[in-house]
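Visitor: model this:
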Amino acid sequence: MTIARGIRTPIMHRIDTAKGYAFVGGTIADDTTLPMGGQTEQILAKIDGYLAEAGTDRTKLVSASIFVTDLSKKKEMDAAWTAWLAPENLPARATVGVADLGGGALVEIVVTALQA
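Guide: Next up is the predicted model:
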């Protein structure tokens, strides 16, 4: 089995592809001063780019894990999420409350998609 890796960071690769799947590692917003909804919008735009680099797009998502530091603000994240995805393309998803993501990040998203 061949694994292709792309966009190396000091601790991981942003994208791994294997067996027809693209795996996008944990992604946070560049501007962590934004509220949760704004951070989510930035993250989703970044994920669009990562998916394109892997030869796929948001319509091929099969799963998502979302980590948020304040579950009382989850509706902000959900609003950005559902504005980004058509109802027929909503993947299996889990949202998990966490104590801290570091650096002011309020949300971090991990996704898996089929390659186009």
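Visitor: switch to C-alpha atoms for all contacts and neighbour counts from now on
Guide: Fine.
Visitor: Name the SS class of residue 34, please.
Guide: Assigned with DSSP: H, G, I helix; E, B strand; the rest coil, residue 34 falls in the coil class.
Visitor: and the gap between residue 46 and residue 37?
Guide: As judged by Cα to Cα, to the nearest Å, residue 46 and residue 37 stand 14 Å apart.
Visitor: And this one, please, so the two structures can be compared:
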Amino acid sequence: MTIERKHVGQRMSQAVIHNGTVYLAGQVGETNASVTKQTQDILQKIEKLLAEAGSDKTKILQAVIWLDDMTHFAEMNAVWDAWVPEGHAPARACGEATLASPELQVEIIVTAAV
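Guide: Sure, this is the predicted structure:
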């Protein structure tokens, strides 16, 4: 059994690859930015991490999205919907949560096939 970890820190790895699947840590964007900008930043980070793992956004299996306030749902979805390739929408959940810092409004976690 091989487990490959990328961008390993003391607390977590940004990506873990096992058995043809890549698991990404929750990604956040630039603090004190708009929901649109934070979502764009996050999706760029996700694309980069997936590429490092030998995957891409067409292979995302599941996404979990946390918003600090569900009033941001439409603004985040406008960015998300433009980013997800047609015909490749993953299973997805979106909920409201208190995020690690009050300056953060969006956090996205994805799991993808390699």
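Visitor: before we move on, the earlier item: compare residue 46 and residue 37 of the first structure (neighbour count), which wins?
Guide: Counted by other Cα atoms under 10 Å, residue 46 of the first structure and residue 37 do not tie: residue 37 has more neighbours, with 20 against 16.
Visitor: ok, the more buried one - contacts?
Guide: 76-77, 79-80 (Cα atoms under 8 Å, 6 or more residues apart in numbering).
Visitor: now do residue 86 of the second structure
Guide: Residue 86 of the second structure neighbours (Cα under 8 Å, 6+ apart): none.
Visitor: I'd like the distance between it and residue 68 of the second structure.
Guide: For residue 86 of the second structure, the distance to residue 68 of the second structure - Cα to Cα - is 27 Å.
Visitor: Quick check: nearest residue in space to residue 35 of the first structure, chain neighbours excluded?
Guide: Closest residue in space to residue 35 of the first structure, ignoring its immediate chain neighbours: residue 106 at 7.7 Å, by Cα to Cα, 6 or more residues apart in numbering.
Visitor: The nearest residue to residue 103 of the first structure once chain neighbours are set aside: what's it in contact with?
Guide: Residue nearest to residue 103 of the first structure in three dimensions, not counting chain neighbours: residue 32, with 7.2 Å by Cα to Cα, 6+ apart. Residues in contact with residue 32 of the first structure (Cα under 8 Å, 6+ apart) are 39, 103-106.
Visitor: Could you do residue 19 of the first structure as well?
Guide: Counted by Cα under 8 Å, 6+ apart, residue 19 of the first structure has contacts 1-2.
Visitor: Quickly note the distance from it to residue 2 of the first structure.
Guide: 8 Å.
Visitor: before we move on, what about residue 14 of the first structure?
Guide: Going from residue 14 of the first structure to residue 2 of the first structure by Cα to Cα gives 17 Å.
Visitor: For these two, indicate the residue with more neighbours.
Guide: Using other Cα under 10 Å, the more surrounded residue of residue 14 of the first structure and residue 2 is residue 14, with 18 against 7.
Visitor: Can you find the partner of the more buried one in the second structure?
Guide: Using TM-score structural alignment, the partner of residue 14 of the first structure in the second structure is residue 14.
Visitor: what's the nearest residue to its match if we skip its chain neighbours?
Guide: residue 25 is the one closest to residue 14 of the second structure (Cα to Cα, 6+ apart), at 5.0 Å.
Visitor: Can you give me the neighbour number for the one you found?
Guide: Neighbours of residue 25 of the second structure under the rule other Cα under 10 Å: 18.
Visitor: That'll do, ta.
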